[in-house]
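[1] predicted structure and sequence below. I'll ask about it afterward.
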Amino acid sequence: MDRTELADFLRRGRARLEPSDVGLAAGSRRRTPGLRREEVAALAGMSVDYYTRLEQSRGPRPSRQMLGALARALRLTGDERDHLFHLTGEEPPRATSASPHVRPGLLLILDRLHDAPAQVMTDYGEVLAQNAMAAALTGEAGPGRNVVRRFFTDPSSRALFPPEDRPGHARSHVANLRAVTAARPTDPAPAALVAELRSTSREFADLWKSHEVAVRRSATKRFLHPAVGLLELDCEFLTGSGDHQLLVVHTARPGTESHERLRLLRVIGLQDMAPAAGHG
């Protein structure tokens, strides 16, 4: 691991980004160009101390998951991401049918969606990136989780939806996952998720036997948010170009009570982000 080169690469990557590039408000006047260390740390889901030590050439070797988070936070291209892995002595992720690397252009679109919950995920539910509104809506911050796994194994995830809507969500998750595994039989990731859930969730196993197949499409969803109440949101699944990634955007129709509650949710989301981006 070349700590000196890694530190220089991280500092330069941070300096070339402006807050608006990653969906943050500029805030008070900045002494130096680029993002602050605490902003990069928040975007990558790591502590400020950990990131600071990396920039000071004294940090431990980052895990592969952490390197992926840094690549997303710094909006690195595929080549730059590979270079980041090489600097730490790690082999870059090889191209698979569902790449975990989000294209900078897609992240740019995500960053521009200030008033709508949005996230990038694979077609089998792996969250790769999200904005502050998505974190405020679901109560989950940062990438690295699977929405299908959480729905069937974490009661708090199911509690996001009214009880009468949960069976429909369960069927939709399973039907989509069956479509993905059929379309890509050699991709190990969705197949491993199916095997895991068939062994850990009786509900999933029973639904899997029904052999329903349906790809996720636009729909209207209801969310039970603990702070703002019931939200009825239109959900759009926007597909990428051949990399099996989806940009998922939730919006509320203007003039509705859900629209006003979504505006309130944005205030809550910005307040939650303020400690990470407000000083430096």
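    Here it is on my side, so go on. Numbers count the residues shown, from 1 in each chain.
[2] CA atoms for contacts and neighbours, from now on please.
    OK.
[3] and residue 81, how far from residue 166?
    Using CA to CA, to the nearest Å, residue 81 is found at 38 Å from residue 166.
[4] who's more crowded, those two?
    residue 81 (20 against 15; other CA atoms under 10 Å).
[5] the more buried one in helix, strand or coil?
    At residue 81 the chain is in helix, as set by DSSP: H, G, I helix; E, B strand; the rest coil.
[6] for residue 256, see how far away the nearest residue to it once chain neighbours are set aside is.
    Distance criterion CA to CA, 6 or more residues apart in numbering; nearest residue to residue 81, sequence neighbours excluded, is residue 71 at 5.6 Å. To residue 256, residue 71 is 38 Å away according to CA to CA.
[7] below is structure B, check it against A:
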Amino acid sequence: MDRAELAAFLRSRRERISPADVGLPVGPRRRTPGLRREEVAQLAYISAEYYTRLEQARGPRPSREVLAGLARALRLTDAERDHLHLLAGAPPGRPPGPSREVPQSILDLVHRLPRSAAFVTSALLEVLAWNELAAALMEDFSALSRRDRNLARRAFLGPLPGGRRLYGVSDADAFARHAARRLRTTAARYPDDPEVSALIRELLAGSEEFAGLWASHDVAAEPTLCKTFQHPLVGPVTVNCDALDLTDRDQQVVIYTAVPGSSSEEALRLLSVIGTQRMDASG
């Protein structure tokens, strides 16, 4: 264990994260760049005293559970997570939780599909990346918190605060089954990840539909071939659905395309011009 390097690495990662990145208020008297030590400790589910000792190069070797909590709290990339383990003298094993780091090549691919609505989801069905047409067709994800970008939460627990929700789709029931089955697989793959457990507990407590689907123990995903969005500006938009698995990240790239020459293709073309602006706003 390299205590000095571990301390410096933790401090550098803490200082680069803003409170807003993790849903914390900035406050008028904040003088520390990035997060405070106690905030990292809270997010990692460890004591503030223990985390402070790690940053001061005085702490004992952290367990794998502590390292997993720190990686999650500091929003480390996969490479940074592995580096953290090496500094702590605990060679990295399988990722403890779903990856949220989207490869740059996939980000480039998503944004190079101007005539298709494309987005990337994690194993927890959180929308991690999207292009402009996906935002125009589905929701302006940039205006949502990370919590509210979770499609499973949206499907089973209803609209967002203020009444906003993803536009209605024709396959809501099929997507609910897909979400429950995918989360069942995710729970088995990451049994020790607190974020996975917390989401499933939340859905079980808040949705009888999810509880019923969860009790079936089904894991085989049903492919979605097409769906129709009831968009408030351009009307119904029917799209073909394709999903590309990123097996090394446990993520999916979802691509929606319309049949060439169809009214839905014209609607997508119009949405690519309209974007996320509110054309129906009064005044």
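    Done, it's in. These figures come from a predicted structure and were not determined experimentally.
[8] for residue 229 of structure 2, what are its contacts?
    137, 138, 167, 168, 169, 170, 236, 237, 238 (CA atoms under 8 Å, 6 or more residues apart in numbering).
[9] so which of these is the closest to residue 98 of structure 2?
    Lowest distance from residue 98 of structure 2 to the contacts of residue 229 of structure 2 (CA to CA) belongs to residue 138, with 23.6 Å.
[10] correct me if wrong: the closest one contacts residue 167.
    Yes: because the distance of 6.0 Å satisfies CA atoms under 8 Å, residue 138 of structure 2 is recorded as touching residue 167.
[11] residue 196 of structure 2 maps to what in structure 1?
    Matched to structure 1 by TM-score structural alignment, residue 196 of structure 2 sits across from residue 190.
[12] how about the contacts made by its match?
    Going by CA under 8 Å, 6+ apart, residue 190 of structure 1 touches 124, 177, 180, 181.
[13] element containing it?
    helix 188-200 (DSSP states H and E).
[14] what's the answer for residue 105 of structure 1, then?
    In this assignment (DSSP H and E), residue 105 of structure 1 forms part of helix 104-112.
[15] compare that helix with structure 2 and give me the mean distance after superposition.
    Mean deviation of helix 104-112 of structure 1 relative to structure 2 after superposition (mean CA distance after the TM-score superposition for structure 1): 1.2 Å.
[16] mind listing what's buried in that helix?
    Buried residues in helix 104-112 of structure 1, defined by neighbour count with 16 or more other CA atoms under 10 Å: 104, 106, 107, 110, 111.
[17] would you tell me what the next helix or strand after that helix is?
    Using DSSP H and E, the helix or strand that follows helix 104-112 of structure 1 towards the C-terminus is strand 118-122.
[18] ok, average deviation of that next one from structure 2?
    Counting by mean CA distance after the TM-score superposition for structure 1, strand 118-122 of structure 1 comes out at 1.0 Å.
[19] who's in contact with that strand?
    Counting by CA under 8 Å, 6+ apart, 98, 100, 102, 110, 127-131, 133-134, 244-250 sit against strand 118-122 of structure 1.
[20] hang on, the earlier thing: from residue 168 of structure 1, how far out is the match of residue 196 of structure 2?
    For residue 190 of structure 1, the distance to residue 168 of structure 1 - CA to CA - is 21 Å.
[21] residue 59 of structure 1 too?
    From residue 59 of structure 1 to residue 168 of structure 1 the distance is 46 Å (CA to CA).
[22] more neighbours: which of the two?
    Higher neighbour count among residue 59 of structure 1 and residue 168: residue 59, with 16 against 9, using other CA under 10 Å.
[23] host element of the closest residue to that one other than its chain neighbours?
    Among residues not flanking residue 59 of structure 1 along the chain, residue 53 sits closest, at 4.6 Å (CA to CA, 6+ apart). Using DSSP H and E, residue 53 of structure 1 sits within helix 48-55.
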